[in-house]
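**Q** just coords:
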């Protein structure tokens, strides 16, 4: 009886701890969001920032009467969409990284493992190439990137689906094959672009520069809805992570659950890559940090990863646009900081095992 009480007590304490961590992360995101809108070379006070946001949300033009149009444009049309995209993309990459690591039972899996990012990059590069050499009026890059990612997803699933069965190893191998072919296509278009290749390279490095409300409207509903789908089926994902045979013996429809998570995580990745380019290490590091320090239960891990991913990418984007005279693509910042940090986690994990 006492053991049972201790177990319940420990469970409640762990649940409270996770709620506290989630609340702290959410508070930091809100604080950093307000601070980020105020950061930049234009001199805009926090009170003006709050007035602009409140006035735009409530459609109260009287509040904006004593603020210049240039300041309103900077806050509402330039800074705020970029900050929101950073939050949503960080959220999405972290969620899809958590799902892929559990789904593929591979701690090194990330949102780009099965080649969806390469498909998005290929679509975007095609759009950039068309804009440079073919059309006078530029076409939007985001739809092309999204379509490229979706095409890659279904191609990988088709290749990996052997006799109606789709294993984790088949998905990874299929992703590598398709990704290699598309990477060759990207290299070909880069070579064919000649002196204009810088536009392609800049997009491939991952950047949140010049994001608009159109991209916010595209990314927000898709990422949020699919995140809730992942959380809803998270207990089945926990069981599936134990192994195919064990999951089946416990009554989980492994084919259905695998398809739900594969499509959900891939669509999240597709949206993120289509609006931001390729931003590395967020989806790889964030699940590791939380899994080793707090919990491996996907029901808690997925929302916590979403919050921490948002916070880290927003912080990295502030570094990229504020600390340097020339803006550095945020994908470069996340790789520079994420790479060494992941090496540290990997070495620490190996020492603990020994």
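**A** Arrived safely, thanks for sending. Not measured: the values here are computed from a predicted model.
**Q** CA only for contacts and neighbour counts going forward, please
**A** OK.
**Q** and the helices in the stretch 201-350 of the chain?
**A** Here the stretch 201-350 of the chain has its helices, by DSSP state H, counting those that start in this stretch, at 213-232, 234-240, 244-249, 254-276, 282-293, 298-322, 330-353.
**Q** comparison target, given below:
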């Protein structure tokens, strides 16, 4: 029931996201342009070429990217909360997003696009994976493998990585450094149809794999000993989930910048609705994550219109308040 309702809300959210902006476009016109581009519109177009370009070339890719990024980050957050048994875990707090941003900044300011459009996502994934491994290594070295101290380790590693990223910005070409503000603050304004294939190609197989591991994730939420008695190789499975999470996060960061707290908030809201079974938590989290980030993008485009506020500012503000509420509820 929650899934069906979520799909309906997602459709309404997508329509509204494409409709609103500096130039408002009626929703019927939005879908008329959509079907016309697919060759399914039989009547004469009642819209100008300018509006068609705004809807099809700018707003549709942006809205679809918001859905994919929100879905990916929400699923990652839900899985990290399971394997760490920490309700405060998310890719932003564990330093994974910072690692992805470091890789993207390295590609943009220093290495160049030596692999074409794949350069930024690949280096972002490598940075996210490096951050993940650093968190695990430092936690093991410091004897901080407990759920609460793992998050503290992630926060510390995140600060270190962001300091390294700031060094890259300082040493980079001053004329090009303004481009990295996009990755530091988060935004969806650079979305293009040709770019959407990359986050989609990562989200679909990785998201499906995570969903197929739902029974193991359920066991991990109870404890390592229980999971081990069920035949789960706890250490290997946790590491695999971290790597898959780093892949999803790195690619999403490469195209949207650092967007925090989506993975923290959405899974908690979803559990209140569908319970704790990860067979339901993961798909509904993906759905609600897409809805949340779509509306966050709408807010970012309208609060300071016609200026486009970085979406990371809005999610950080809302997520910070949510984080405080979680602490209050212990």
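**A** Arrived safely, thanks for sending. As the structure is a prediction and not an experimental result, all values here were calculated from the model.
**Q** overlay them and tell me the TM-score.
**A** The TM-score (TM-score structural alignment, normalised by the length of the second structure) is 0.86; 323 aligned residues with a Cα RMSD of 3.1 Å.
**Q** got the helices of the stretch 201-350 of the first structure as a markdown table, with mean neighbour count and distance to residue 197 of the first structure columns?
**A** Below are the helices of the stretch 201-350 of the first structure laid out as a markdown table (neighbours: other Cα atoms under 10 Å; distance: least, Cα to Cα, whole Å):
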| stretch | mean neighbour count | distance to residue 197 of the first structure |
| --- | --- | --- |
| helix 213-232 | 17 | 24 |
| helix 234-240 | 20 | 42 |
| helix 244-249 | 14 | 45 |
| helix 254-276 | 23 | 18 |
| helix 282-293 | 21 | 26 |
| helix 298-322 | 23 | 22 |
| helix 330-353 | 14 | 18 |
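**Q** longest helix in the first structure, by residue count?
**A** Longest helix in the first structure, counting residues (DSSP state H): helix 2-38.
**Q** which strands or helices does the helix or strand that that helix is followed by pack on?
**A** Heading C-terminal from helix 2-38 of the first structure, the first helix or strand you meet, by DSSP states H and E, is helix 46-58. Contact here means 3 or more Cα pairs under 8 Å, 6 or more residues apart in numbering; DSSP states H and E; on that basis helix 46-58 of the first structure packs against helix 2-38.
**Q** nearest to residue 183 of the first structure, of the helices of the stretch 201-350 of the first structure?
**A** Ranking these by their distance to residue 183 of the first structure (criterion: Cα to Cα) puts helix 254-276 first, at 15.2 Å.
**Q** helix 282-293 and the closest one, what's the angle between them?
**A** With axes from the mean of the first three to the mean of the last three Cα atoms, to 10 degrees as the basis, helix 254-276 of the first structure and helix 282-293 are set at 130 degrees to each other.
**Q** what's the closest non-adjacent residue to the spatially most central residue of the second structure?
**A** Geometric centre of the second structure, nearest residue: residue 73, 3.3 Å, by Cα atoms, centre = their mean. Spatially, and ignoring its direct neighbours in sequence, residue 73 of the second structure is nearest to residue 263 (5.1 Å; Cα to Cα, 6 or more residues apart in numbering).
**Q** same question for residue 322 of the first structure.
**A** residue 40 (6.2 Å).
**Q** which position in the second structure aligns with the one you found?
**A** Aligned by TM-score structural alignment, residue 40 of the first structure pairs with residue 21 of the second structure.
**Q** ok, now residue 311 of the first structure?
**A** Aligned partner of residue 311 of the first structure by TM-score structural alignment: residue 291.
**Q** what sits against its match?
**A** Counting by Cα atoms under 8 Å, 6 or more residues apart in numbering, residue 291 of the second structure makes contact with 9, 10, 13, 67, 70.
**Q** residue 188 of the second structure -> the first structure?
**A** Aligned by TM-score structural alignment, residue 188 of the second structure pairs with residue 208 of the first structure.
**Q** doesn't residue 279 make contact with that match?
**A** No - taking Cα atoms under 8 Å as the definition, residue 208 of the first structure is not a contact partner of residue 279, at 9.8 Å.
**Q** how far away is the residue lying closest to residue 138 of the second structure once chain neighbours are set aside from residue 265 of the second structure?
**A** Distance criterion Cα to Cα, 6+ apart; nearest residue to residue 138 of the second structure, sequence neighbours excluded, is residue 153 at 7.2 Å. Distance from residue 153 of the second structure to residue 265 of the second structure, counting by Cα to Cα, to the nearest Å: 20 Å.
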